[in-house]
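> One predicted model, sequence on top.
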Amino acid sequence: MAISPATAAVCTDPHIIDLGFAHLTWFQVTILGIVQGITELLPISSTAHLRVVPGLLGWQDPGSAFSAAMQLASFCAVIAYFFKDIKQILVNGTRDVIGKRYQTTESQMLLGIMVGTVPLVIAGVSLKSVLNECNSPLRSLMVIGIASVVMSLLLAWAESSARHDRTFGQIKLRDGILVGLAQAFALIPGVSRSGSTLTAALFCGLNRETAAKFSFLLGLPAITLAGFHEIWVLHKAGLDLAGWETLGIGLVSASITAFLAIYGLLHYLEKSSTWVFVWYRFVLGCGLILGSVFGYI
């Protein structure tokens, strides 16, 4: 795959990595970092919003490389918010697995997260040439709109039919496998990693707050791998100092808002359902489809 210099003004070759974010101002990338931080961890698709917001404001599309690198902000937020849980899963889970005690909560959680990451890694490697290229067909507004509508319907189904009665201590290996399979579909822009995993966790019978928490924890290896891999890709692409500074500004604003998004979602789901996200995604998806068809966006 050919690689564009960070100074390229326009991404025209479909086989060149899109470094559009390098041409944004610090103010613009701060705003997009805030958008990314909120929407990456809410079940509403960060990719959709990072395509729509710049489009509505007349800004350069930041590109898929920006979206992937910004996942390091989610990594920082999840680590900070769930540090105690992560430490317990890693320490106790590793100890139990080594001791062949596979039925403990921590060992089941650790194995579930590890196994659940495999489908996404396989799918990511298979689709990386399409996902990262300039003007990727998967980043079209029509694809994002259709994915948003489909996911809104699946979330509505999960919300209305699932039991919502299993707690965090009842998570099993099979939950990690099923939610991990759902996570792989999040490579399609508009599906949303948080949305797909939350929906799958609800179908597994987890209560809403537990489903959201498990979604965050299971996604940690995926967002870590994706974020650091994209940093390496950007290094190989020859991103200049100004580009790294721009990316850093985005990461800072995204990290702060991602932490607030975790706090807000978990507290919201303690007492409320996911219907607000169902309707939001449905309306957003329909708007993108209609706007794409009639040329409004």
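Cool, got the structure. No experiment lies behind these values; they were computed from the predicted model shown.

> use CA for all of it now, contacts and neighbours both
Will do.

> Show me where the stretch 151-297 of the chain has its helices.
In the stretch 151-297 of the chain, the helices defined using DSSP state H, counting those that start in this stretch lie at 173-184, 193-203, 208-218, 220-236, 241-271, 275-294.

> second one coming, line it up with the first:
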Amino acid sequence: MDILQAIIIGLVQGLTEFLPVSSSAHLIFAQQALGVTDVGLAFDVLLHLGTLIAVIVYFFNDIINMIKGFLISLIDLKDGKFIPEIKKDPYKKLAWLTILATIPVGIVGVLFNDLIEELFTGLTVPAFLLLVTGCLLYVSQRMNSGRIDVRNVGVKEALLMGCGQALAVLPGLSRSGTTIAAGLFAGLDKEFAAKFSFILSIPAILGAAVFELKDLTGGNVDLLACFAGFIVAIISGYLAISFLLKIIREKSLDIFAYYCWIVGIIVLVGSLIL
């Protein structure tokens, strides 16, 4: 893998990790198109860390407040004031709901990792599930934006989005698209659904990177190419978050549904013919 290929793959990772078009499917498509059979585990971990940095930087103040709220809530738990204080402080609530909503994807990742990895070897499954992503996005945009936000979101809504994130470990199902759609189905305000989706990506991306580290061994890697892809993933990831939030505030996600259908059909037909 040369520097140009690393930059392209880093760009694809950064953009599609947060845009609702499935990063896993697009990485498979991009690597096939570039003739890159294996990017290497070290580079894959770096790409995950790049997108992780992007979302942390974008929501830095929220994350700091959530961490503070979580630590203070542990004291509240000791003092018997956990529930009342959680209801009063949205950051405490958001911190605990993020932990709760991350449990489903953790369970799926541990129990079905080998089966999921087998699905990443071809184009047919990602292409088909990209069509499913398009359907989820299209249907979710036909629903009225709910009124549930950080003040009144609860366990039910968090778990529904968490289950959506767990399903999105399948290649072709967009993590952001599935979780945002789940949030809208649950009655969340569309902007809060997107924000909560991005916050949920933090433990999910971190967990994926840590899970891969156990298989990380020495080997020959192009450090310059890896660094280039890493930086591009950070920048493109940050821009993708900003762009999607703007789209959600001002327009709809229909354009991404159409995109998923077009790309899914092209790749599905191509994989069946060739």
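All right, it came through fine. Treat the numbers as computed from the prediction; the structure is a model and nothing was measured.

> After superposition, what is the TM-score?
The TM-score (TM-score structural alignment, normalised by the length of the second structure) is 0.88; 265 aligned residues with a Cα RMSD of 2.1 Å.

> on that earlier part again, do you know which of the helices of the stretch 151-297 of the first structure lies nearest Ile89 of the first structure?
helix 208-218 (10.0 Å; Cα to Cα).

> counterpart of the closest one in the second structure, which residues?
Alignment note (TM-score structural alignment): helix 208-218 of the first structure is matched to residues 190-200 of the second structure.

> Relative to the first structure, what is the average displacement of the matching stretch?
Here stretch 190-200 of the second structure, set against the first structure after superposition, deviates by a mean of 1.1 Å using mean Cα distance after the TM-score superposition for the first structure.

> export the helices of the stretch 151-297 of the first structure to TSV and tack on mean neighbour count and distance to Leu72 of the first structure?
Output for the helices of the stretch 151-297 of the first structure, formatted as TSV (neighbours: other Cα atoms under 10 Å; distance: least, Cα to Cα, whole Å):
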stretch	mean neighbour count	distance to Leu72 of the first structure
helix 173-184	23	17
helix 193-203	28	14
helix 208-218	24	13
helix 220-236	19	5
helix 241-271	19	7
helix 275-294	18	24
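
> closest one to Pro137 of the first structure among those?
helix 275-294 (13.4 Å).

> Just the angle for the closest one relative to helix 193-203, thanks.
Compare the direction of helix 275-294 of the first structure with that of helix 193-203 by axes from the mean of the first three to the mean of the last three Cα atoms, to 10 degrees and you get 130 degrees.

> Which strands and helices lie in contact with helix 275-294 of the first structure?
helix 141-161 (3 or more Cα pairs under 8 Å, 6 or more residues apart in numbering; DSSP states H and E).

> Mean distance between the helix it packs on and the second structure after superposition?
Its matched residues in the second structure lie on average 1.1 Å from helix 141-161 of the first structure after superposition (mean Cα distance after the TM-score superposition for the first structure).

> Switch the helices of the stretch 151-297 of the first structure over to CSV; also include distance to Asn132 of the first structure.
Shown next, in CSV, are the helices of the stretch 151-297 of the first structure (distance: least, Cα to Cα, whole Å):
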stretch, distance to Asn132 of the first structure
helix 173-184, 16
helix 193-203, 17
helix 208-218, 24
helix 220-236, 9
helix 241-271, 17
helix 275-294, 22
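
> can you tell me which of the ones you listed comes nearest to Thr30 of the first structure?
Using Cα to Cα, these put helix 241-271 closest to Thr30 of the first structure, at 5.1 Å.

> Now do the same contact list for the residue mapped onto Gly177 of the second structure from the first structure.
Alignment note (TM-score structural alignment): Gly177 of the second structure maps to Gly195 of the first structure. Gly195 of the first structure sits next to Leu42, Pro43, Ile44, Ser45, Met151, Leu155 when contact means Cα atoms under 8 Å, 6 or more residues apart in numbering.

> about what we covered before: show me the contact partners of the match of helix 208-218 of the first structure.
18, 55, 59, 98, 101-102, 145-146, 149-150, 161, 176, 179-180, 183-184, 241, 245, 248-249.

> rerun that using 7 Å as the cut-off
Contact with stretch 190-200 of the second structure is made by 55, 98, 102, 145, 149, 176, 179-180, 183-184, 245, 248-249, as judged by Cα atoms under 7 Å, 6 or more residues apart in numbering.

> cool, and stretch 217-228 of the second structure?
So stretch 217-228 of the second structure is contacted by Asp2, Ile3, Ala6, Ile7, Phe43 (Cα under 7 Å, 6+ apart).

> and if you look at stretch 105-116 of the first structure?
Residues contacting stretch 105-116 of the first structure (Cα under 7 Å, 6+ apart): 89-90, 92-94, 96-97, 102, 169, 171-177, 179-181, 218.

> what's the distance between that stretch and the middle of its chain?
20 Å (Cα atoms, centre = their mean, to the nearest Å).

> Equivalent analysis for stretch 289-297 of the first structure, please.
25 Å.

> Looking for the alignment partner of Val143 of the first structure in the second structure.
For Val143 of the first structure, the residue aligned by TM-score structural alignment is Val125.

> mind checking how far that match is from Pro104 of the second structure?
22 Å (Cα to Cα, to the nearest Å).

> Lys87 of the second structure now?
In terms of Cα to Cα, Lys87 of the second structure sits 24 Å off from Pro104 of the second structure.

> show me the contacts for the most centrally placed residue in the first structure.
Most central in the first structure under Cα atoms, centre = their mean is Arg193, positioned 4.1 Å from the mean C-alpha point. Arg193 of the first structure sits next to Gln183, Ala186 when contact means Cα under 7 Å, 6+ apart.
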